[in-house]
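K.L.:
build me a structure from this.
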Amino acid sequence: MTKGFTLKASEPMVNGFDPSDIERLPPRTREQVGDRERLLGPGYRLFYEEPVEIVRGAGTLLYDADGNDYLDVYNNVTSVGHCHPYVVEAIHRQLTTLNTNTRYLQQSILGYSEQFLGTMPDELGHVMFTCTGSEANDLAMRVARYYTGNQGIIVTAGAYHGLTADVSAFSPSLGVGVPLGPHVRTITAPNRLRHGGDDDVVATMVREMREAIADLQRHGFGIAAFIADTIFSSDGIYADPAGFLQPVVDAVHDAGGLFIADEVQPGFGRTGRHWWGFQRHGVVPDIMTTGKPMGNGIPIAAAAFRPALLVEFGRNIRYFNTFGGNSVSIAAAQAVLDVIVDEGLIDNADKVGSYIMSEIATMAGGYEQIAEVRGAGLFVGVDVVTDRDSNTPDGEATLRVVNHMRRRRVLLSASGPRGSVLKIRPPLPFSIADADRMLENLAVVLREELH
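P.N.:
Reported below is the predicted structural model:
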């Protein structure tokens, strides 16, 4: 099937397959990879040095074509677990009844919206539905620009917020091939490891925020919004110090801008104790966005707003999204909300996540190449460095760990500077037994890969 087709090597990437290595793959995998690039083109990427063919999922496990199970320690999109039977049944039941858009009155979307907004502070009173987090962030930024009359956007230096043309222009983690817009400025993430203690981190962020705002104003853009993933997952996973966001947000508000909390990754209880990552910081955003974890992978996303932001926007701008908030996606979202509550998944994230962080922190004591273990709930980062004296990020070592874990059928990934932070972000039902399986394998891999 690959006759007449030549694979081209892609640029190096975090936790990705390099097409120039295709000849090293087993025959079936080699053929599939070749067909994939021939049919889908070179823009797509695959995880791991040796890609995994997945044919089935259940709970926290994925299965390959030979029936081998893989422990999923990465997929937050299937937030309540792969093929959760309650969610599957809700989707099937709705699909056999009706699937249409938000231009018809439907009680299901009203009931869901009431409960969804009920997980947030009272200040967030309206919700608008989209299909993806990228669309939600695009919509949020449209509203922010319309309300403030400004164009400028501030993000952290390693942020990812989506793939639309507009949103990719303020997603620096996409790399040099996707340049930032002239209206975008970056500040450093809250990195205590490399920027001093808690007070220094906050002071640095506030200072850089004020400098970025001044630069946007000097160039005529003004400040429309500061948008942040509230656990800074693409920057390297930063959850502390508690409350550090408030003075940063205050600086944005003082300049007339809005704060948008991107909750696609930290939301829906992932960080434990709270529904949303911003609640850990004691701040209330002007706009909150979320994405596909909302429907356990079924395409549904949303932006929640302070109602005042939508008065003029709603009066003057027509918003319609054919598939945003369709009947089947709302059924999936409702089922996910039910499961999170009924199965106590927020408490589970807190309990199991604390156990994982404690165990890895103990493990890390024996390695000069592990500088810090950090996170909240079921969102954990392990910072891998060349040595603790320099704290130089070591993406190569991290990638060795990721791929060795894949060979042991435990799937995780990496983020942060040079891809140097192990990214542990499993489905919310992840159990202590699942954690022990991961930890046992990680102990072996660290002994063999970190010297």
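K.L.:
contacts and neighbour counts: CA atoms only from here.
P.N.:
Noted.
K.L.:
what segments of the stretch 1-150 of the chain are strands?
P.N.:
For the stretch 1-150 of the chain, the strands defined by DSSP state E, counting those that start in this stretch cover 54-58, 61-64, 69-72, 126-130.
K.L.:
ok, now the stretch 251-400 of the chain?
P.N.:
For the stretch 251-400 of the chain, the strands defined by DSSP E, counting those that start in this stretch cover 258-262, 287-290, 301-305, 370-375, 380-384.
K.L.:
figure out which of the ones you listed is closest to residue 130.
P.N.:
strand 301-305 (4.9 Å; Cα to Cα).
K.L.:
list the buried residues of the closest one.
P.N.:
Judged by neighbour count (16 or more other Cα atoms under 10 Å), strand 301-305 contains these buried residues: 301-305.
K.L.:
again with stretch 424-437
P.N.:
424-431, 434-435.
K.L.:
strands - which of those land there?
P.N.:
By the criterion of DSSP state E, membership of those in strands covers residue 424.
K.L.:
between the buried residues of stretch 424-437, which is nearest residue 342?
P.N.:
Checking the buried residues of stretch 424-437 against residue 342 with Cα to Cα, the nearest one is residue 429 at 11.8 Å.
K.L.:
check contacts around the residue nearest to residue 396 when sequence neighbours are not counted.
P.N.:
Once flanking residues are discounted, residue 396 sits nearest to residue 420: 7.5 Å by Cα to Cα, 6 or more residues apart in numbering. Contacts for residue 420 (Cα atoms under 8 Å, 6 or more residues apart in numbering) come out as 236, 383-385, 393-399, 414.
K.L.:
ditto for residue 45
P.N.:
Residue 45 sits next to 16-17 when contact means Cα under 8 Å, 6+ apart.
K.L.:
now swap in residue 306 and tell me
P.N.:
Residues near residue 306 by Cα under 8 Å, 6+ apart: 123-126, 286-287.
K.L.:
now those in CSV, with neighbour count and distance to residue 220?
P.N.:
What follows is the contacts of residue 306, written out as CSV (neighbours: other Cα atoms under 10 Å; distance: Cα to Cα, whole Å):
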residue, neighbour count, distance to residue 220
123, 16, 31
124, 21, 30
125, 16, 32
126, 17, 31
286, 22, 23
287, 27, 24
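K.L.:
would you do the same for the sequence below? I want to compare the two.
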Amino acid sequence: MSKPLMLNAFSPDSLDELDAPTREMIARRQRVLGPSYKLFYEHPVHFVRGEGVWLYDPDGTPYLDVYNNVPSVGHCHPHVVAAIARQAATLNTHTRYLNDLILTYAEKLVATFPAALSNVMFTCTGSETSDLAMRVARNFTGGSGFIVTETAYHGITSAVSEISPSLGVHVPLGVNVRTVPAPARYRADGSEVDDIGATFARDVELAIQDLQRHGIQVAALITDTIFSSDGVYSDPAGFLAPAVAAVRRAGGLFVADEVQPGFGRLGSHMWGFERHGIVPDMAILGKPMGNGIPIAGLVAKPEVLEDFARRARYFNTFGGNPVSCAAALAVLEVIEREQLMANAEDVGQYLREGLRALARQHENLGEVRGAGLFIGADLVEDRGTMKPDPALASRIVNGLRRKQVLISASGPSGHVLKIRPPLPFSRENADQFLGVLDEVLAEQR
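P.N.:
Model (predicted):
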């Protein structure tokens, strides 16, 4: 049987190892949902309830969530739940009617951005937003070329899958798409990069030149500003600026994908691009903005949208509906009231220090990197060369799951532990995670 395309995916080869109720539920999924839907973990988990940073199975067993960023302010946050219920009982329609709530949310959202980014177009998903960003970039620049990183993920629509190489070799990249290596300190050959910013900019310039050699004008460089699918790359802060300058010199735009790093997750700033001292032409937002309720958006410079608005008829029935906006407004209120950015900064630093302490005890735990509550930790065969060990990463992820701790993996080899809990994650939660991870690492010796 072929290897699953998704990292940390359940394989039907393990079906006989599961209990009868789990096997039956998987069979029901297969019958009604078909083969495209994948499950996490060697032994999939059945959840019936969530609260804060915890998920609960049918027996009431709690699992510590160190992975899910969509419920950004915590599973089933009461303030968000109440806002959704209140608005659902009042009105839910679209943006072709005047509605004060939609405007209030839009104003509060764009106020968190630099002044140059003052318009927002609402969608339902990050994929829709990425698709819209591509359309706007083509219209504004007259170009059709896009540059992304080698393991980027920006969505699943037909157009966006062409700039999402992480979907696998059977999902072809667009002919006008060029990929560049992730801004990693270590290369696949074990060599170390001295100046990440200069190296990344040079790679972007080479991609621009290759597009031009084929008669293609660059439309945009699009990056997730924490490079999550590439393996989580955050430092040194500011390294993105030279690449952004390079694409603008060539007449292209810079689009910051903030679906995963945004909304305060990186601690020091509300948006990932701010850590690099740059202002994008557009920013892509996704489902964390509604704590899981489908709402997403494109925040952009007005001049970038102006000609597109004149030329294109754009409408999204559910994008920006009042119920979703109520959820999103409540999320911003919770982030502010509960000081979740400060918490992400504090607990994230605590977590990274704890992981680095574990690395001094476990030779296979390599580089630890990230910002706020978005952390990547390499699992390696050889710490000297940083040679990836994806098999070990899979064993660690599944070993943690057996001990009721949820994370996943990232990176081109699937060897990077992807640590990305809901924002209320505490130092006590961090201690529990670090303790269990220590146990699971020790079991691999």
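K.L.:
before we move on, the earlier item: mind checking which of the buried residues of stretch 424-437 of the first structure are in helices?
P.N.:
Counting by DSSP state H, those place 434-435 in helices.
K.L.:
can you list the buried residues of stretch 424-437 of the first structure in JSON lines and add distance to residue 344 of the first structure?
P.N.:
Rendered in JSON lines, the data for those read as follows (distance: Cα to Cα, whole Å):
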{"residue": "424", "distance to residue 344 of the first structure": "20"}
{"residue": "425", "distance to residue 344 of the first structure": "18"}
{"residue": "426", "distance to residue 344 of the first structure": "16"}
{"residue": "427", "distance to residue 344 of the first structure": "13"}
{"residue": "428", "distance to residue 344 of the first structure": "10"}
{"residue": "429", "distance to residue 344 of the first structure": "9"}
{"residue": "430", "distance to residue 344 of the first structure": "12"}
{"residue": "431", "distance to residue 344 of the first structure": "12"}
{"residue": "434", "distance to residue 344 of the first structure": "17"}
{"residue": "435", "distance to residue 344 of the first structure": "17"}
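K.L.:
just give the nearest non-adjacent residue to the residue nearest the centre of the first structure, would you?
P.N.:
In the first structure, the residue lying closest to the centroid (Cα atoms, centre = their mean) is residue 265, at 3.2 Å. In space, and not counting its chain neighbours, residue 265 of the first structure is closest to residue 76: 6.9 Å by Cα to Cα, 6+ apart.
K.L.:
and the corresponding residue of the second structure for that neighbour, what does it touch?
P.N.:
Residue correspondence to the second structure (TM-score structural alignment): residue 76 of the first structure is matched to residue 69. For residue 69 of the second structure, the contacting residues are 260, 288, 420-423, by Cα under 8 Å, 6+ apart.
K.L.:
surely residue 52 of the second structure meets residue 78?
P.N.:
No: assessed by Cα atoms under 8 Å, residue 52 of the second structure is found out of contact with residue 78, at 9.6 Å.
K.L.:
which of the two has more neighbours?
P.N.:
Neighbours were counted for residue 52 of the second structure and for residue 78 using other Cα atoms under 10 Å; residue 52 has more, 19 against 13.
K.L.:
for the counterpart of that one in the first structure, give me its contacts.
P.N.:
Here residue 52 of the second structure is matched to residue 59 in the first structure, going by TM-score structural alignment. For residue 59 of the first structure, the contacting residues are 80-84, 427, 429, by Cα under 8 Å, 6+ apart.
K.L.:
before we move on, the earlier item: closest to residue 442 of the first structure among the contacts of residue 420 of the first structure?
P.N.:
Among the contacts of residue 420 of the first structure, and counting by Cα to Cα, the member closest to residue 442 of the first structure is residue 398, at 11.9 Å.
K.L.:
residue in the second structure paired with the closest one?
P.N.:
Residue 398 of the first structure maps onto residue 393 in the second structure, by TM-score structural alignment.
K.L.:
look up how far residue 380 of the second structure lies from the nearest residue to its match once chain neighbours are set aside.
P.N.:
Spatially, and ignoring its direct neighbours in sequence, residue 393 of the second structure is nearest to residue 415 (5.2 Å; Cα to Cα, 6+ apart). Using Cα to Cα, to the nearest Å, residue 415 of the second structure is found at 7 Å from residue 380 of the second structure.
K.L.:
mutual contacts of those two, please.
P.N.:
With Cα under 8 Å, 6+ apart, residue 415 of the second structure and residue 380 have common neighbours 388-390, 392.
K.L.:
report how many residues lie close to residue 172 of the first structure.
P.N.:
Residue 172 of the first structure has 25 nearby residues by other Cα under 10 Å.
K.L.:
which parts of stretch 175-195 of the first structure are buried?
P.N.:
180-181, 183-192, 195.
K.L.:
tabulate those residues (CSV), appending secondary structure and distance to residue 104 of the first structure.
P.N.:
As requested, these are exported to CSV (DSSP: H, G, I helix; E, B strand; the rest coil; distance: Cα to Cα, whole Å):
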residue, secondary structure, distance to residue 104 of the first structure
180, coil, 39
181, coil, 38
183, coil, 38
184, strand, 38
185, strand, 41
186, strand, 42
187, strand, 43
188, coil, 45
189, coil, 43
190, coil, 45
191, coil, 48
192, helix, 50
195, helix, 53
